[in-house]
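Novice: Got a predicted model here, sequence first, then my questions.
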Amino acid sequence: MTERTLLEPGQAAPDFSLPDQDGTIRNLSDYRGERVILFFYPEAMTPACSMEACEFQESTAPLAAAGYRVLGISRDAVEKLRRFADRNGLEYPLLSDPETTVHKAYGAFGTKNSYGRIIEGVIRSTFVLGADGKIEHALYNIKATGHVARVRKLLDA
């Protein structure tokens, strides 16, 4: 089983370079100077992940008004992310991390309980990063339902 390292507020967010749904490489360092909401989700096209992604889409305007950019990360291939974005009208970057390198750097992959079974997989997690690249909030083991509303309340957005 994979040993997880959990990140905490005040730590520097691990940098990364990943392709988005259009194949464009996105570097976290390119967002320095902006506040970022980075959310890790298990799989595109599934009901819970679709709901969470759509709730983030519906909240992009108020989050942007409060100074936040949204980025989603999953293990899905670029092509699947393109279909997911098109199907759900998602306009923010969806990043592909099939090797789970970035997931592991953020503690968003490891041992979890899934319907009573202990498995290895993606741990639904959200990170709020400050303009300085440091973690302001690290939210692990979250539920898709109502999560975006909780994040907005936490950020007063």
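Specialist: That came through, no problem.
Novice: make it CA atoms for all contacts and neighbour counts henceforth
Specialist: Noted.
Novice: For the chain, which segments count as strands?
Specialist: Applying DSSP state E to the chain gives strands spanning 17-19, 25-27, 35-40, 68-74, 94-96, 109-114, 117-122, 125-129, 135-139.
Novice: Please identify the deepest-packed of those strands.
Specialist: Mean neighbour count (mean count of other C-alpha atoms under 10 Å) peaks for strand 94-96 among the strands of the chain, with a mean of 27.
Novice: just to revisit the earlier point, tell me which of the strands of the chain lies nearest to Cys54.
Specialist: The stretch from those with the least distance to Cys54 (C-alpha to C-alpha) is strand 68-74; that distance is 11.2 Å.
Novice: That closest one relative to strand 125-129, how many degrees between them?
Specialist: Interaxial angle of strand 68-74 relative to strand 125-129 (axes from the mean of the first three to the mean of the last three C-alpha atoms, to 10 degrees): 150 degrees.
Novice: try this one side by side with the last:
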Amino acid sequence: MSAPIKPGDACPSLTLLMSDETSMRIPASNGRGIVLFFYPKDNTPGCTTESKAFSALLGDFQEKGYDVVGISRDSIASHRKFIEKQDLRIPLASDEDGSVCEAFGVWVEKKMYGKTFMGIERSTFLVDPEGIVTDVWRKVRVKGHAEAVLERLNA
């Protein structure tokens, strides 16, 4: 497992496979920042709420010069269904092999109902236009989170 990324670190240089079957390089070289939010699973209650919240605020993030991408280990097909079913406006990236989760240190041991397993720790990374991680949210509570990330940009 990789060491968790913290504010001040350079964003790992990676290629994301997007839900529209294109690829996106991070950090971006287009002069824009990016909000990367990692979530456990498509079409689950918390992940749906979080994705809808970021979708609703997408225009506000874009006005601030930031793009938003959701990342999980679900397949491209799963992402497409999720986007269509929930009418999401944000793009989703598929990390089926777990390399992006590893690079950001969000693939962690979790415990639920007395069982231990590996999974994605719900986390968000704010990366400025220069490719530096400026803010990190770990063990995110969904309610109000997208708004808190936007508020950080407004501060």
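Specialist: Thanks, I have the structure now. It should be emphasised that the depicted structure is a prediction, and the values quoted were computed from it without experimental measurement.
Novice: Any idea what the TM-score comes out to?
Specialist: Overlay of the two chains. TM-score (TM-score structural alignment, normalised by the length of structure 2): 0.92; 155 aligned residues with a C-alpha RMSD of 1.6 Å.
Novice: Tabulate the strands of structure 1 in TSV, adding columns for distance to Glu58 of structure 1.
Specialist: Below are the strands of structure 1 laid out as TSV (distance: least, C-alpha to C-alpha, whole Å):
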stretch	distance to Glu58 of structure 1
strand 17-19	23
strand 25-27	22
strand 35-40	14
strand 68-74	11
strand 94-96	15
strand 109-114	27
strand 117-122	24
strand 125-129	17
strand 135-139	20
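Novice: among those, which is nearest Ala157 of structure 1?
Specialist: strand 68-74 (9.1 Å).
Novice: Just list the residues touching the residue sitting nearest the centre point of structure 1, thanks.
Specialist: A centroid search over structure 1 (C-alpha atoms, centre = their mean) returns Phe39, at 1.6 Å, as the residue closest to the centre. Contact analysis of Phe39 of structure 1 by C-alpha atoms under 8 Å, 6 or more residues apart in numbering lists 70-73, 124-127.
Novice: same check, this time on Ala48 of structure 1
Specialist: So Ala48 of structure 1 contacts 144-145 (C-alpha under 8 Å, 6+ apart).
Novice: For it, what is the corresponding residue in structure 2?
Specialist: Matched by TM-score structural alignment, Ala48 of structure 1 corresponds to Gly46 in structure 2.
Novice: go on, Gly110 of structure 1?
Specialist: By TM-score structural alignment, Gly110 of structure 1 lines up with Val108.
Novice: now Gly67 of structure 1
Specialist: Mapped onto structure 2 by TM-score structural alignment, Gly67 of structure 1 lines up with Gly65.
Novice: and whichever residue in structure 2 pairs up with Asn141 of structure 1, how far is that from Val108 of structure 2?
Specialist: Matched across to structure 2, Asn141 of structure 1 falls on Lys139, judged by TM-score structural alignment. Using C-alpha to C-alpha, to the nearest Å, one obtains 11 Å as the distance from Lys139 of structure 2 to Val108 of structure 2.
Novice: Overlap of the contact sets of these two?
Specialist: Residues touching both Lys139 of structure 2 and Val108 (C-alpha under 8 Å, 6+ apart) are Glu121.
Novice: so what's the residue of structure 1 most remote from its centre up against?
Specialist: Going by C-alpha atoms, centre = their mean, the residue of structure 1 most distant from its centre is Gly116, 24.5 Å out. By C-alpha under 8 Å, 6+ apart, Gly116 of structure 1 lies in contact with nothing.
Novice: And the one 10 residues further on, by the same measure?
Specialist: Counting by C-alpha under 8 Å, 6+ apart, Thr126 of structure 1 makes contact with 37-40, 137-140, 142.
Novice: Turn those into TSV, columns for distance to Lys153 of structure 1.
Specialist: Formatted as TSV, those follow (distance: C-alpha to C-alpha, whole Å):
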residue	distance to Lys153 of structure 1
Ile37	13
Leu38	16
Phe39	16
Phe40	19
His137	13
Ala138	15
Leu139	14
Tyr140	17
Ile142	15
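Novice: Return the closest of these with respect to Gly89 of structure 1.
Specialist: Once C-alpha to C-alpha is applied, the member of those that ends up nearest Gly89 of structure 1 is Phe39, at 17.4 Å.
Novice: Looking for the alignment partner of the closest one in structure 2.
Specialist: Checking TM-score structural alignment: Phe39 of structure 1 goes with Phe37.
Novice: And Thr100 of structure 1, by the same measure?
Specialist: Aligned partner of Thr100 of structure 1 by TM-score structural alignment: Gly98.
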